[in-house]
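Engineer: Got a sequence here, can you model it:
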Amino acid sequence: MLCKFTGSTFDVTWLIYRGCSRHHWFGRYCSGRCRPVNELYQKHETEINEILSRYPENFKRSAIMPLLFLAQREKGFVPQEALAQIADITGVSETDVASVLGFYSLFQETPGGRYRIQVCTDLPCALRGSETYLKNLCEALGVKTGEITEDGLFSVEAVKCLAACHRAPMFQLQGDGEIKYYENQSVELTMQIIEGIRASVASEKEGKHG
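Structural biologist: Prediction:
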């Protein structure tokens, strides 16, 4: 567990493995000069304690997913340092947290656009034209897979199964804290959706400056 010891003549951070209290991150601080330096917990203490309260004491690992969503909310992706912080809060290894992060397309490991267009390219979807759809969509937006549009609003990503193989081409749209699904897509239909979002964002900006 990361704790910071401050003395009169020195200030140094030590790595201590659960030497203070198993409840260290659950709102109880150890005595003396030791205090937590878990930035995620410090920033969202009330919300994290509420999340942890949903689960039995021996099943804090069940909080990994909501904590990943919490870490992702601020920047639109989960920064690397959050893995160790979530591991410390839930009492699991950093590898355990990373395995959850990597498994679900709902979580992002790298920065992207405000809106992420995630196209399933698994074999069943590919047989229904998803790879061609993805290629043509990228061309229409002037980006490559994984890149962000010039206005910073959209990134296009290839992902694994989204459970709608029979309605491919399809994509999952993540942005502004929402997740939406669009099925039986063509590039023309998708561009209409994109232009609608752009118009909404422009209207939003005008409202703020109006």
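Engineer: When you work out contacts or count neighbours from here on, use the C-alpha atoms and nothing else.
Structural biologist: Noted.
Engineer: so what secondary structure elements neighbour the top helix by length along the chain?
Structural biologist: Assignment by DSSP state H gives helix 187-209 as the longest helix of the chain. Applying 3 or more CA pairs under 8 Å, 6 or more residues apart in numbering; DSSP states H and E, we find helix 187-209 packed against helix 130-141.
Engineer: Now tell me what touches the longest helix of the chain from outside.
Structural biologist: Helix 187-209 is contacted from outside by Tyr133, Asn136, Leu137, Ala140, Leu153, using CA atoms under 8 Å, 6 or more residues apart in numbering.
Engineer: Just to be sure, Ala71 is in a helix?
Structural biologist: Yes - under DSSP: H, G, I helix; E, B strand; the rest coil, Ala71 falls within a helix.
Engineer: Excluding chain neighbours, what is closest to it?
Structural biologist: Val78 (5.7 Å; CA to CA, 6 or more residues apart in numbering).
Engineer: right, and the one you found touches Gly112 too?
Structural biologist: No - contact criterion CA atoms under 8 Å: Val78 and Gly112 do not qualify, at 11.2 Å.
Engineer: Stretch 85-94: end-to-end distance?
Structural biologist: The straight-line separation of the ends of stretch 85-94 (CA to CA, to the nearest Å) is 8 Å.
Engineer: what comes up buried for that stretch?
Structural biologist: Gln85, Ile86, Ala87, Asp88, Ile89, Thr90, Gly91, Glu94 (16 or more other CA atoms under 10 Å).
Engineer: Any chance of CSV for these, columns secondary structure?
Structural biologist: Converted to CSV, the buried residues of stretch 85-94 look like this (three-state DSSP):
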residue, secondary structure
Gln85, helix
Ile86, helix
Ala87, helix
Asp88, helix
Ile89, helix
Thr90, helix
Gly91, coil
Glu94, helix
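Engineer: compare with the first, here's sequence two:
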Amino acid sequence: MASCKCEQNLESQYQELQKVFDKYRTVQGALIPLLQEAQEIFGYLPGDVMKKISREIGVPFSKTFGVATFYSQFHLKPRGRNIIRLCQGTACHVRGAAKVFEAVSNDLGVDRNETTEDRRYTLETVACLGACGLAPVMMVNDDTHGRLTPDKAIAEIKKYD
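Structural biologist: So this is what the prediction gives:
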């Protein structure tokens, strides 16, 4: 996950967003890059930010919202500092991924695609991480952890506290 500037205060975030608007003002088809940079600034795409983007570039909000919800790279809710992706592919499933997910979910107190209240973790499931030989497998941020048991998964996650 790219580091966001979400620790800044709201006023400075909007100032930063204004610089992004200035950068793309004359660029045709700039909606996706604008959304990407706005998400980098805020850590996610708040509704008021998407409305401001729509107004600035003169596109209907429905189009901006449609693009933001179509692409999985965009997030409409705040995310955790650590993104946990648990593979649910066939090899992982056969080797106990459901039990790993259940244990991690219970330990963190969140379900699929939810973020802990302290915003330390966001728990996601993915169809495949491409590491079937390590099944069951998860990624925490950019780190891959394989041959998991429920207890091993929880222990690995605790290292990111």
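Engineer: on that earlier part again, now distance to Arg128 of the first structure too, for the buried residues of stretch 85-94 of the first structure, in TSV please.
Structural biologist: Listed next are the buried residues of stretch 85-94 of the first structure as TSV, based on distance: CA to CA, whole Å:
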residue	distance to Arg128 of the first structure
Gln85	41
Ile86	39
Ala87	40
Asp88	44
Ile89	43
Thr90	41
Gly91	43
Glu94	38
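Engineer: still on that earlier bit, any idea of the angle the longest helix of the first structure forms with helix 130-141?
Structural biologist: If you take axes from the mean of the first three to the mean of the last three CA atoms, to 10 degrees, helix 187-209 of the first structure sits at 40 degrees to helix 130-141.
Engineer: Just give me how far helix 187-209 of the first structure sits from the chain centre.
Structural biologist: Relative to the chain's own centre, helix 187-209 of the first structure is displaced by 23 Å; criterion: CA atoms, centre = their mean, to the nearest Å.
Engineer: again with stretch 108-127 of the second structure
Structural biologist: For stretch 108-127 of the second structure - counting by CA atoms, centre = their mean - the centre lies 10 Å from the chain centre.
Engineer: do the same with stretch 77-87 of the second structure
Structural biologist: For stretch 77-87 of the second structure, the distance to the chain centre is 5 Å (CA atoms, centre = their mean).
Engineer: same deal with stretch 160-178 of the first structure?
Structural biologist: 16 Å.
Engineer: And that stretch, what's buried?
Structural biologist: Cys161, Leu162, Ala164, Cys165, Ala168, Pro169, Met170, Phe171, Gln172, Leu173, Gln174.
Engineer: likewise stretch 20-31 of the second structure?
Structural biologist: Judged by neighbour count (16+ other CA under 10 Å), stretch 20-31 of the second structure contains these buried residues: Val20, Phe21, Tyr24, Leu31.
Engineer: Quick check, the last one in contact with Thr64.
Structural biologist: Yes - shown here, Leu31 of the second structure and Thr64 form a contact pair, counting by CA under 8 Å, at 7.3 Å.
Engineer: Now do the shared contacts for those two.
Structural biologist: Contact criterion CA under 8 Å, 6+ apart; residues shared by Leu31 of the second structure and Thr64: Ile53.
Engineer: What is the nearest of the buried residues of stretch 20-31 of the second structure to Arg112 of the second structure?
Structural biologist: Leu31 (28.4 Å; CA to CA).
Engineer: What is the aligned counterpart of the closest one in the first structure?
Structural biologist: Superposed on the first structure with TM-score structural alignment, Leu31 of the second structure falls opposite Ile64.
Engineer: Can you verify that match is assigned to a helix?
Structural biologist: Yes - assigned with three-state DSSP, Ile64 of the first structure falls within a helix.
Engineer: residue boundaries of the helices in the second structure?
Structural biologist: Counting by DSSP H, the helices of the second structure are 10-24, 31-42, 47-57, 61-70, 90-94, 97-108, 150-158.
Engineer: report the angle between the axes of the second one and helix 61-70?
Structural biologist: Interaxial angle, helix 31-42 of the second structure versus helix 61-70 (the same axes, to 10 degrees): 70 degrees.
Engineer: Same question for the longest one.
Structural biologist: Counting by the same axes, to 10 degrees, helix 10-24 of the second structure lies at 100 degrees to helix 61-70.
Engineer: What number of neighbouring residues does Ile157 of the second structure come out with?
Structural biologist: Residues within reach of Ile157 of the second structure, counting by other CA atoms under 10 Å, total 18.
Engineer: go on, Val100 of the first structure?
Structural biologist: 14.
Engineer: and if you look at Glu114 of the second structure?
Structural biologist: 19.
Engineer: so what's it up against?
Structural biologist: Thr122, Leu123, Glu124.
Engineer: Looking at the alignment, what corresponds to the last one in the first structure?
Structural biologist: Translated: Glu124 of the second structure. Aligned partner of Glu124 of the second structure by TM-score structural alignment: Glu157.
Engineer: In this structure that match contacts Thr145, no?
Structural biologist: Yes - in this structure, Glu157 of the first structure is within contact of Thr145 by CA under 8 Å, at 5.4 Å.
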